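Chemist: just to be clear, the model below is a prediction. Sequence and coordinates:
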Amino acid sequence: MDYVRITHIDDPLFRKMHQLMQEVFPAEEVLEFSLWKEPLEDPGIRVFVAVHEGNVVGATEYRYYPQLRVAMTDFTIIGREGLGIGRFLSQKRQADLEALATQAGQEMLGMFAEIYDPYRVEHHVFGGVKPMDPFVRREVLSHLGYKRLDFPYVHPSWKNDGEAVSELDLCFMPANDELKQLDASLVVTFLTHYYAILENKPTAWLKMIEQLRDKETIDLLPI
């Protein structure tokens, strides 16, 4: 299995990856094909696919913010069972992020991820791929060390239609597992930067950000 970076929308592997995303994720979580041109060419956004026998069987997108010392896992897709794709992607991504942090002359604080709450999305089959089932994914991510940030989370739909998506938790995997809280200012800075590309912010998201500005810290809870 190969770990291949995609940097251009015309890469044939990207079309395969986008099709896989449409099969697995709800429509509001998938950016329209043509809108991927700039993100793929952005050196700070890292999109990799797992290629097995010429087919895209998994994918992950992530980014590292050296000014914040944090990473964000945008998504991880496991498209087929029985190939160890999840561990393959996790190990390759972690090695890449550690190299980026070293290049920046720092240690990484940790990594954010939005994680589905299976009790709110139990109806979604995620393309019928069992490893993508929200119950399985949540438990796997808990094993990896992710913890839930203790506040009601919503995010803007990637359709950029001003709708709020509320079926996920914002989680964080600290490099130091003993970390129990994050500075609220770090979370606000991260979220406002991460969603800057979307012009149509829902009112619920704006209200959430204002409430976070009034906090000093946010607890990290088990998931």
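Modeler: Received, thanks. Numbers count the residues shown, from 1 in each chain.

Chemist: contacts, neighbours, all on C-alpha from now
Modeler: Fine.

Chemist: which residue lies nearest the spatial centre of the protein?
Modeler: Nearest to the geometric centre of the chain sits D74, at 2.3 Å (CA atoms, centre = their mean).

Chemist: for K207, see how far away it is.
Modeler: Separation of D74 from K207 (CA to CA, to the nearest Å) stands at 23 Å.

Chemist: in the strand ranked longest in the chain, which residues are buried?
Modeler: Identified as the longest strand of the chain according to DSSP state E is strand 55-65. Within strand 55-65, the residues scored as buried using 16 or more other CA atoms under 10 Å are V56, V57, G58, A59, T60, E61, Y62, R63, Y64, Y65.

Chemist: which parts of the chain are helices?
Modeler: Applying DSSP state H to the chain gives helices spanning 12-24, 37-41, 85-103, 134-144, 184-194, 203-213.

Chemist: try it against this one:
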Amino acid sequence: MDYIRIQSIDNPLFAKMHDLMKTVFPPEEVLAFEKWRAPLEDETIHVYVAVHEGEVVGTTEYRYYPDLRVAMTDFTIVGRPGLGIGRFLLRSRERDLRRLAMESGTVSLGMFAEIYDPTQASYEFGGIYPMNPYVRREVLSHIGYMRLDFPYVHPSWEEDGSAVGGLNLSFLPADENRTELDASLVTAFLTQYYSALPNKPEEWFAMMERLKTQDKLRLLPL
């Protein structure tokens, strides 16, 4: 299996990756094909595919913020069972993130992720059972992710200004004994991360204002 970076929508592997995303995620979580051109050309955004026998069988996107000393996993897709794709993507991403932190002269505090909460909403994931939200959540818990203790919404990637709920903003701490994060770190991260979406819902702004009144946020089990 090969771990290949995608940096152009003109790469034939990108079309296969985008089809996989549309199969797995709901529409509000998938950026339109043409709107991927600029993100893929951004050196700070890392989009990789797992290629097995010429086919895209998995993909992950992530970034590292040296100024905040945190990473973000935008998404991870396991497209087939029984090939060890999840572990392959996890280990490949870990190695690359260690490299990015080292090159920036920083030590990472950990990595954010938005994790579906199937107790809040019903999700359909294209019939690929490794992507079942209950399975995903338990796997991410095993890896070490913890949910931040506040009600979370994010702006829709359909760019229609609507709020997307049914998820937890979660964090994988580098120090497994960490029990909380500075709320200011979370607000700084979310402000920077969602700067790409100019049309944000009122629910998101209200959430951010509430976060600004807090000092610490607890890390709780998924």
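Modeler: It's in. Everything quoted here is computed from the prediction, not taken from an experiment.

Chemist: where does the TM-score land?
Modeler: The TM-score (TM-score structural alignment, normalised by the length of the second structure) is 0.99; 222 aligned residues with a CA RMSD of 0.6 Å.

Chemist: which residues touch the residue nearest to the centre of the first structure?
Modeler: Shown in contact with D74 of the first structure (CA atoms under 8 Å, 6 or more residues apart in numbering): T60, E61, Y62, R63, A113, E114.

Chemist: how about T44 of the second structure?
Modeler: Neighbouring residues of T44 of the second structure by CA under 8 Å, 6+ apart: R63, Y64.

Chemist: returning to that earlier point: ok, so of the contacts of D74 of the first structure, who is nearest V125 of the first structure?
Modeler: E114 (17.7 Å; CA to CA).

Chemist: give the contact list for that closest one.
Modeler: So E114 of the first structure contacts T73, D74, L168, D169, L170, C171 (CA under 8 Å, 6+ apart).

Chemist: neighbour-wise, which one of the residues you listed leads?
Modeler: C171 (25 neighbours; other CA atoms under 10 Å).

Chemist: which residue, neighbours along the chain excluded, lies closest to it?
Modeler: Using CA to CA, 6 or more residues apart in numbering and skipping residues adjacent in sequence, the residue nearest C171 of the first structure is R148, 4.3 Å away.

Chemist: isn't that neighbour right up against K180?
Modeler: No - if you go by CA atoms under 8 Å, R148 of the first structure and K180 don't touch, sitting 10.5 Å apart.

Chemist: neighbour count: these two, which is higher?
Modeler: A count of neighbours by other CA under 10 Å puts R148 above the other of R148 of the first structure and K180, at 21 against 14.

Chemist: contacting residues around that one?
Modeler: By CA under 8 Å, 6+ apart, the contact set of R148 of the first structure is D169, L170, C171, F172, L220, L221, P222, I223.

Chemist: how does it look with 6 Å?
Modeler: C171, L220, L221, I223 (CA atoms under 6 Å, 6 or more residues apart in numbering).

Chemist: quick one, which of those are buried?
Modeler: By neighbour count, with 16+ other CA under 10 Å, the contacts of R148 of the first structure hold C171, L220, I223 as buried.

Chemist: between R148 and K180 of the first structure, which contacts overlap?
Modeler: By CA under 6 Å, 6+ apart, the residues touching both R148 of the first structure and K180 are L220.

Chemist: tell me the one of the contacts of E114 of the first structure nearest L89 of the first structure?
Modeler: Closest to L89 of the first structure, out of all of those and judged by CA to CA, is T73, at 11.3 Å.

Chemist: next one: the residue nearest to that closest one when sequence neighbours are not counted from A196 of the first structure, what distance?
Modeler: Nearest residue to T73 of the first structure, sequence neighbours excluded (CA to CA, 6+ apart): Y62, at 4.3 Å. As for Y62 of the first structure, its distance to A196 of the first structure is 16 Å (criterion: CA to CA).
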